[in-house]
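Participant: Got a sequence here, can you model it:
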Amino acid sequence: MEKIKWGVLGCAGIAAEQTIPAMQQAENAELYGIASRGLEKAEAFQKRFGFAKAYDSYEALLDDPQVQAVYIPLPNSLHGEWVRKAAAKGKHVLCEKPLSGSAKDVEDIIRCCDEAGVVFMEAFAYLHSPIIQEIKKTVQSGAIGKVTMAEAAFFIVPPKPEDIRWKKETLGGGVYDVGCYPISLFLNLFEEAPEEIKAAAHFTGQGVDDFAGMYFGYADGKKLSISCGMCTSQRADRFYLYGTEGTLEAPIPYNAKGALHYSIVRGDVVTTKTMQVEDNYKLEIEQLGRCVLNGEKPWVSHRFSIENAKIIDRVLEAIGY
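Facilitator: Below is the predicted model of the structure:
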């Protein structure tokens, strides 16, 4: 099987813990290059994961004609700069979420990729999960009737004090880091943006939100409640959809793999569906590879990324970020 030669810009935690191991498993991916702002760290990753080459700068990796696609796990505030630079060098791009600090910038980033003729996808790995896709089909089939209300929560334990997620200049905060998951989830499930958004948040001394609550109102009258943050003693993620004929309960951690389940509750009858789910990051890497090799369309579409960014903009405005 033909494989894409991947380069990774930076030695971020998500790259080391999730995406690079997924690249090792992906059938159509080859670990080719790893770059850091210091050669020592890049060489440590090269040895740890088996990259063919290490570079002492992001520019050096992008200048290598052997690199076909790059994964960008840099701080949120640097995404736009390096997606543009990668596209200008003819590299296909998978960039971590959230793509940027404004929908306007997201539109420009995507325009740059389109003009350069490269494949681009925002890295919402969980949207590649078969169980998320199955739940969407189940809801659309009318299994719980007409959806009238939904709720979602995603909380993580507070990052270490020096973590960039506590810094406003790097676009830190709970809405950017974890709130973007349920926001994107319901944009995917409902395929529409809310007409009304109300939100409130608690801010730290550094000026970033560690807790936020949101209300979304839709044209057909359904309502959505989202709560998120970086302030709990243990991670918590779940979502429920309430319909005219039943409830869908999904205690599914984002990007989880293995045996996952959701339930349909209709009166006293509970029907539980269990699925074996592969590593979402592996599915994401393989899908972008197929986009390059076989002409597939990115599962996380350009339009989706733009619409999701517009909703995040509205939430941040509402909370006064």
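
Participant: hey, let's count contacts and neighbours off CA atoms from now on
Facilitator: Noted.

Participant: Is it correct that Tyr126 falls within a helix?
Facilitator: Yes - under DSSP: H, G, I helix; E, B strand; the rest coil, Tyr126 falls within a helix.

Participant: Is it correct that it is in contact with Leu283?
Facilitator: No - the criterion here is Cα atoms under 8 Å, and Tyr126 misses it with Leu283 at 9.2 Å.

Participant: any idea how far the most centrally placed residue in the chain lies from Val67?
Facilitator: Centroid-nearest residue in the chain: Phe124, 2.6 Å away (criterion: Cα atoms, centre = their mean). Using Cα to Cα, to the nearest Å, we find Phe124 at a distance of 23 Å from Val67.

Participant: Second input sequence below; structure requested for side-by-side comparison:
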Amino acid sequence: METNGWSVMGTDTIASEHMVAAIRAIGHDPHWVISRSKDHAKYFSIDTGIPNSSTDVNKALKDPRVVFSYVNTILARRGYYIAAACAAGKHILCDGPISSSSKNARTLVAEVNRAGLVLAVNEPHRASTIHQAMRRLLLEGEIGKLQSLIVIRGSPSSHPQNEEAKRSATRETCFSIFRSTTSTWRAF
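Facilitator: Purely as a prediction, here's the structure:
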């Protein structure tokens, strides 16, 4: 039996443009794509050549070919997918951060450790030149006191990639980083 299968949980740009190809480049096979949107899962599956798509995470996690789960979804859903994959005995690669709360992150890490599994965190934007420039400007005080930062990746028509989906897609991927005046913020 094949022991290098993956589920891809989420249909974001990083997965479609980089991670599915990276999974295949190491000789592994993505078998499932999971999304809360049936259409996004279907179009992502077609665009990336992943044979199965669903909105039901348990379908993918019950597949005996799936050993690894790549979590590429909105921050609010990452904990759910990490916990589900952990409960199913799957090793996990997740885009960082894994949670908006350090308490929740510690709980997820402890849960994965107790299960004897691996949780690896992918920080896909850390080395981005735009992020490095923002970091430098922040550290040098060039832009003053940071109150809010929004980084937009893609556009309303850039995802999903499928032509049929492009006609109906209206979403864009936004990452927001907020800093309150009382919290400590670590620049990238």
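
Participant: Please report how far the residue nearest to the centre of structure 1 lies from Ile183 of structure 1.
Facilitator: 12 Å.

Participant: rewinding a little: ok, and the closest non-adjacent residue to the residue nearest to the centre of structure 1?
Facilitator: Excluding the flanking residues, the one nearest Phe124 of structure 1 by Cα to Cα, 6 or more residues apart in numbering is Lys97, at 6.4 Å.

Participant: what residues are up against that neighbour?
Facilitator: 76, 122-124 (Cα atoms under 8 Å, 6 or more residues apart in numbering).

Participant: hmm, try it at 7 Å
Facilitator: When contacts are counted by Cα atoms under 7 Å, 6 or more residues apart in numbering, Lys97 of structure 1 touches 122-124.

Participant: quick check, nearest of those to Gly38 of structure 1?
Facilitator: Ala123 (25.1 Å; Cα to Cα).

Participant: For burial, what's the neighbour tally of Ala42 of structure 1?
Facilitator: 25 (other Cα atoms under 10 Å).

Participant: SS state for it?
Facilitator: helix.

Participant: quick one: Ile81 of structure 2 from Gly10 of structure 2, how far?
Facilitator: Wrong residue type there; residue 81 of structure 2 is Tyr, not Ile. With distances taken as Cα to Cα, Tyr81 of structure 2 is found 9 Å from Gly10 of structure 2.

Participant: Which residues are in contact with each of those two?
Facilitator: Going by Cα under 7 Å, 6+ apart, residues that sit against Tyr81 of structure 2 and also against Gly10 are Val71.

Participant: Could you pull out the helices in the stretch 51-200 of structure 1 for me?
Facilitator: 58-62, 79-88, 103-116, 130-140, 174, 180-190 (DSSP state H, counting those that start in this stretch).

Participant: Of the ones you listed, give the one that comes closest to Thr272 of structure 1.
Facilitator: With Cα to Cα as the criterion, Thr272 of structure 1 lies closest to helix 130-140 of these, at 11.8 Å.

Participant: circling back to that earlier point, how about CSV for the helices of the stretch 51-200 of structure 1, with distance to Ile319 of structure 1 and mean neighbour count added?
Facilitator: Compiled in CSV, the helices of the stretch 51-200 of structure 1 are given as follows (distance: least, Cα to Cα, whole Å; neighbours: other Cα atoms under 10 Å):
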stretch, distance to Ile319 of structure 1, mean neighbour count
helix 58-62, 35, 20
helix 79-88, 23, 20
helix 103-116, 17, 17
helix 130-140, 29, 17
helix 174, 12, 28
helix 180-190, 14, 20
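
Participant: Turn these into CSV, columns for distance to Arg290 of structure 1.
Facilitator: Formatted as CSV, the helices of the stretch 51-200 of structure 1 follow (distance: least, Cα to Cα, whole Å):
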stretch, distance to Arg290 of structure 1
helix 58-62, 21
helix 79-88, 18
helix 103-116, 17
helix 130-140, 17
helix 174, 33
helix 180-190, 22
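
Participant: Any idea which of those gets closest to Asn28 of structure 1?
Facilitator: helix 130-140 (19.2 Å).

Participant: chain center to that closest one, what's the gap?
Facilitator: 18 Å (Cα atoms, centre = their mean, to the nearest Å).

Participant: what comes into contact with it?
Facilitator: Under the contact criterion Cα under 7 Å, 6+ apart, helix 130-140 of structure 1 has outside partners 189, 275, 277.

Participant: In structure 2, what residue corresponds to the first one?
Facilitator: For Leu189 of structure 1, there is no aligned position in structure 2, judged by TM-score structural alignment.

Participant: Quick check: closest non-adjacent residue to Leu189 of structure 1.
Facilitator: Leu189 of structure 1 sits nearest to Lys136 (Cα to Cα, 6+ apart), 5.5 Å away.

Participant: and the gap between that neighbour and Ile226 of structure 1?
Facilitator: Distance from Lys136 of structure 1 to Ile226 of structure 1, counting by Cα to Cα: 18 Å.

Participant: what do you get for Gly258 of structure 1?
Facilitator: Gly258 of structure 1 is 26 Å from Ile226 of structure 1, by Cα to Cα.

Participant: same check, this time on Asp56 of structure 1
Facilitator: Plainly put, Asp56 of structure 1 is 42 Å away from Ile226 of structure 1 if you go by Cα to Cα.

Participant: Which position in structure 2 pairs with Ile4 of structure 1?
Facilitator: Match for Ile4 of structure 1 (TM-score structural alignment): Asn4.

Participant: Name all residues that make contact with Glu241 of structure 1.
Facilitator: Quick fix: residue 241 of structure 1 is Leu, not Glu. Applying Cα under 7 Å, 6+ apart to Leu241 of structure 1 gives the contacts 147, 149-151, 247-249.
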